[in-house]
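Q: This is a predicted model, with the sequence first.
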Amino acid sequence: MIPAAAPRTVPPPTPRTGAHLVVEALEREGVDYVFGYPGGAIMPVYDALPGSRLKHVLVRHEQAAALAADAYGRVSGEPGVCMATSGPGATNLITGIANAFMDSVPMVAITGQVPAPLMGTDAFQEIDVFGVTMPIVKHSFIARSASDIPQIFAEAFALAKSGRPGPVLIDLPKDVTQASGPFPPAGPVPAPASFSTPDPDALRAAEALIRDARRPVLYFGGGIAIARAETALRDFHSRTRIPAVATLKGLGGLPTDIPDFLGMLGMHGTRAANTAVMESDLLICVGARFDDRATGKLDTFAPGARIIHIDGDASEISKLRRADVALPGNISAILAALEPGRLEIDAWRARCAQNAADWAFRYDAPGSGVYAPALLNELSRQAGERFIATCDVGQHQMWVAQHCRFSRPQAHLTSAGLGAMGYGIPAGIGALFAEPDATVVTVTGDGSIMMNIQELATLRRYRLPLKIVLLDNSQLGMVRQWQELFYEENFSEVDLYDNPDFADVARSFGIEAFTVDRRADVPSAIERLLKTRGPILAHVRIDPAENVWPLVPPGKSNADMMEAS
């Protein structure tokens, strides 16, 4: 006789905690990736992560977590999520949060906090991150009870991506994430206010201005990418064939190699773009905000032009330049509704095209050294339609904007408003998680790469096929250029003569790397970069005296462009 089986002891179910509610809320929002770094106050959430469908990306510095989440948000259109512990973990997120705020990128930043009874007591690793980040977020939450977590997360994600997108902070006291018990589900989240129908009278007024113009310019910016309005922009341009210029963040709204696109305007814009704007009689401003880097001296910007301003954020309209016709609302709907008819601008188009041809960039610089603009131009063309550039800040940033080909707004990721050095590699990580099939190239400098060089370890861990082009002039190049031109060549603290061998550094992280210092080797270098399946770094030595041209001096009109002597 077979003895009866002993009664099976079923372990009691693990109680659900506030931390489990955090994980469940992220899953409910459809989050795939969380970029983060663990620590004491956020540890309950990390304890709840195993077994979830969330994929955590362990970066090596919290700033990189926020910058990677920023890039993920730009490419995917959904909020990027970053997470860190209290105190220094939270403060290390701040640069990335500010970057997302300045460039209107959807993001949810999650921070651990000391237990609620200790808040305000200067406890170990306590920082009032709610107060510190208040000027650089759309909204902040402190979870006071675990039962509040589902509702907080639902509202945070809705806020991050509605209207003008931006970062939202959620601060989680440790006792709240440790609390257990039955919890109610999230309640309904108020639907974001929808855009009203474009004002018919304003549309007709705008159409009349466009019809009457003889020298119109289409001036567009980062609002195109934010609103995912590139199709509408391209349709409007194909109907009107108005010569077009873009801000730094607008690049890719129209493919940069089509006829009628004159290039970036502003401080390092093309002469053709700045000249067209200065001579225009009508500016159709779409998703741009008359930023100082674009306008130069504002009271001299497009002095003879009427203004039609189209923007998803009504507060931007007439903020810096009074609009003759204001069209706030859904950018795509407004552009689709504008039907000005046939325009009498053939002579203007021909004049702008001739200027663009006469002032086109040349890539036959003298010498045998590497000419960075030529390298970047060719690399972007060979990379094709799946090309994404993630760029650091400095001279190389402007060369990328001037010389790379961009077929879509998501192809150009740059720290535009904040100008944060160290953005490039973390942004490359975020872009690859958002679009794994893309050809993602980080263009960085010898100054910028040292800001977040530890993220080479993240590339190695996840075998991300990021192609890094490091332009090394052993200088803080943009600062040196300004000191040369505007500070009587008083070169102060810009010499990076003691840089390491960056190819050796990359190899020490397990990253394939090679060095290029001759122009003749550039074609094979581009081929190697694009054919390598894993991460790879090209250490490109360039002339320390090379400057970015043209340049509008600070405080001057865009008509006062300086050129290479």
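A: Ah, there it is.

Q: From here on, just use CA atoms for contacts and neighbour counts.
A: Noted.

Q: chain center to stretch 192-206, what's the gap?
A: 29 Å (CA atoms, centre = their mean, to the nearest Å).

Q: Next, the residues that contact that stretch from outside, please.
A: 158-159, 162-163, 308, 325-330, 333-334, 337-338 (CA atoms under 8 Å, 6 or more residues apart in numbering).

Q: change it to 10 Å
A: For stretch 192-206, contacts defined as CA atoms under 10 Å, 6 or more residues apart in numbering pick out 158-159, 161-163, 207-212, 284, 307-309, 312, 324-331, 333-335, 337-340.

Q: cool, and stretch 342-356?
A: 210-217, 239-244, 259-263, 270-273, 275-276, 280, 357-360.

Q: alright, now check it against this:
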Amino acid sequence: MESPKHAGDIAVSVSQAYGVNTMFTLSGGHVFPLYDGAVHQNMRILDVRHEQSAVFAAEATARLTRQPGLAVLTAGPGVTNGVSGVATAHFNGSPVVVLGGRAPRSRWGSGALQEIDHPPLFEPITKLAFTGSGADSIGQDVEMAFRTALAPHRGPVFLDLYMDDVFSPSPEYVSETLTPSPLEPDPEALAGIARLLAEAERPLLVLGSDVWMERAEEAARDFAEEWRLPVVPNGQGRGILPSGHELLVTRARGAAFGQADLVIVVGTPLDFRLAYGWFGGKEGAPLARVVHIADAPSQLATHTGLSASAAGDLSVIFWGLSAACGSAGVNPKAYEPWVSRLSEAATAAAAGDAALLRSDADPIHPMRIYGELNKVLADDAVVIGDGGDFVSYAGKYVEPRRPGNWLDPGPYGCLGTGLGYAIAARLARPSSQVVLLLGDGAAGFSLMDVDTLVRHRLPVVMICGNNGMWGLEKHPMQMLYGYDVAAELQPQCRYDQVVTALGGGGELVTSPDEIGPALRRAFDSGVPYLVNIATDPAIAYPRNTTGV
């Protein structure tokens, strides 16, 4: 006779109905029934060495597959160790469900092991944080978590389960797996945006991560190409227009933002990465009109004046906006001088950087690393950035050829995402190159999870730009105070030997002519492999103060 199902079985069953096939976790007794349910139902259990990596892996799964990610964390410190991962998912709009263990209901308030009320900790950084109401309602609770995470605007949900509830029998539950209805945009709002385009001479289109998450990348590209709009991508918007596309003007970003008279920002907040929504005003140009388009009204900017805005399903918006442009008499040929000017600026910028991408400087200039990496990256490579100065170069010099192939921590800027992201990328894209770019500071947060890569046979190429410092802090402190403190790391620290000790491969590179061969060895190795490259500590990534 078959044993009655417990609450862990039901939770796993509902998760599978929403497309989850991997549970990211670190072992803990409070959540054993969830593991048992995964075993019963053939859900993959991938255990990591720190709970933050479990949440980061779930978040990257959501961002790469556009399906919800699942992390299971044991009670108390297991849950609190995942807070930064949940905050990152919140700022990235990633549909992640975190199921937490909770001290037993029968002992609540008497000082049980790891007893703490988790949901109040998560309320500011989730769409919903709540405690399961009982074993009999586990199916409804888990379904509510997934449905809420997936509804526009997507985001993380936290649900913790009393230990004695999750161990208890639970009735069968059939998930409804309802998908939210697309939010229809206001036609008048689209008509207003089209009129602004008809009046503009120097428009610019910014495509952010939500364009990818909304599966609107084809509609976005069609819109840009039909109306001849130059494009600057942001976050996972990178690759919607592939490297080399005539309308892709990332390398002329400063001129584009500084001289545009109309900037249409789609699927990303008007935050510090986009000068808080202040564009134009350079070289005699007036301030630009700004249009903000989002998947939900809650995401529209309220901190700066907008000329127009629209919210709704992003594909529907692009289609509707295209029709509205036709009615408004938008003439794409009118933008050709502007597009040509930006294209020339981008070409000039690339030509100006060519020498550094081939630099033979010793110590190694970070740009030489990207010059060599671009030679060996495949079209479908997934590139992950986890670091400060070193990864900033990647954002400038690595142009994805396909959408959905770039991951960075996003606007929250949390270091330590890299190993969790790499774990998820290898599972989500088993036949693609997976490249993790680490600053030496970032490496210290999560390098122990190379053990996870090794145990689960997940080959990843890791490249560490090792300048022996916290570069984002050292150089500014010296500029401000004439000295720096708490900014030094061990020069040429052997992070590669950490990886080899954990069962992977690695090597230290100190000469620029060794970079290319080392990268080829890493890709050919078939194991987690760290190329630890000693870079010039005197070089800081050049930044301006405008955010653009």
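A: That came in fine, so what should we check first? Note that the structure is a prediction, hence the values are computed from the model and not measured.

Q: Any idea what the TM-score is?
A: In this superposition the chains share a TM-score of 0.92, using TM-score structural alignment, normalised by the length of structure 2; 534 aligned residues with a CA RMSD of 2.2 Å.

Q: picking up where we left off before, of the contacts of stretch 342-356 of structure 1, which belong to strands?
A: 216, 217, 244, 261, 262, 263 (DSSP state E).

Q: Which member of those is positioned nearest residue 383 of structure 1?
A: residue 263 (20.0 Å; CA to CA).

Q: Which parts of the stretch 101-250 of structure 2 are helices?
A: Here the stretch 101-250 of structure 2 has its helices, by DSSP state H, counting those that start in this stretch, at 119-122, 138-150, 163-166, 187-199, 209-213, 217-227.

Q: compared with structure 1, how much does the third one deviate?
A: Read that as helix 163-166 of structure 2. Here the mean offset of helix 163-166 of structure 2 against structure 1 after fitting is 0.7 Å, by mean CA distance after the TM-score superposition for structure 1.

Q: That helix corresponds to what range in structure 1?
A: Using TM-score structural alignment, helix 163-166 of structure 2 corresponds to residues 174-177 of structure 1.

Q: As a markdown table, the helices of the stretch 101-250 of structure 2 with mean neighbour count and distance to residue 428 of structure 2 would be great.
A: Formatted as a markdown table, those follow (neighbours: other CA atoms under 10 Å; distance: least, CA to CA, whole Å):
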| stretch | mean neighbour count | distance to residue 428 of structure 2 |
| --- | --- | --- |
| helix 119-122 | 16 | 27 |
| helix 138-150 | 23 | 19 |
| helix 163-166 | 24 | 29 |
| helix 187-199 | 19 | 36 |
| helix 209-213 | 26 | 15 |
| helix 217-227 | 18 | 19 |
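
Q: possible to save those helices as a markdown table with distance to residue 241 of structure 2?
A: A markdown table is the format used below for these (distance: least, CA to CA, whole Å):
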| stretch | distance to residue 241 of structure 2 |
| --- | --- |
| helix 119-122 | 36 |
| helix 138-150 | 26 |
| helix 163-166 | 47 |
| helix 187-199 | 20 |
| helix 209-213 | 12 |
| helix 217-227 | 7 |
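
Q: Look at residue 28 of structure 1 and say how many residues are nearby.
A: Neighbourhood size, residue 28 of structure 1 [other CA atoms under 10 Å]: 12.

Q: Helices of the stretch 401-550 of structure 1, residue ranges please.
A: 424-434, 456-462, 477-486, 502-508, 522-531.

Q: so what does the fourth one touch, helix or strand wise?
A: So the one you mean is helix 502-508 of structure 1. helix 456-462, strand 467-472, strand 512-516, strand 536-541 (3 or more CA pairs under 10 Å, 6 or more residues apart in numbering; DSSP states H and E).

Q: Any chance of a markdown table for these, columns distance to residue 86 of structure 1 and mean neighbour count?
A: As requested, these are exported to a markdown table (distance: least, CA to CA, whole Å; neighbours: other CA atoms under 10 Å):
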| stretch | distance to residue 86 of structure 1 | mean neighbour count |
| --- | --- | --- |
| helix 456-462 | 22 | 19 |
| strand 467-472 | 32 | 24 |
| strand 512-516 | 35 | 18 |
| strand 536-541 | 34 | 24 |
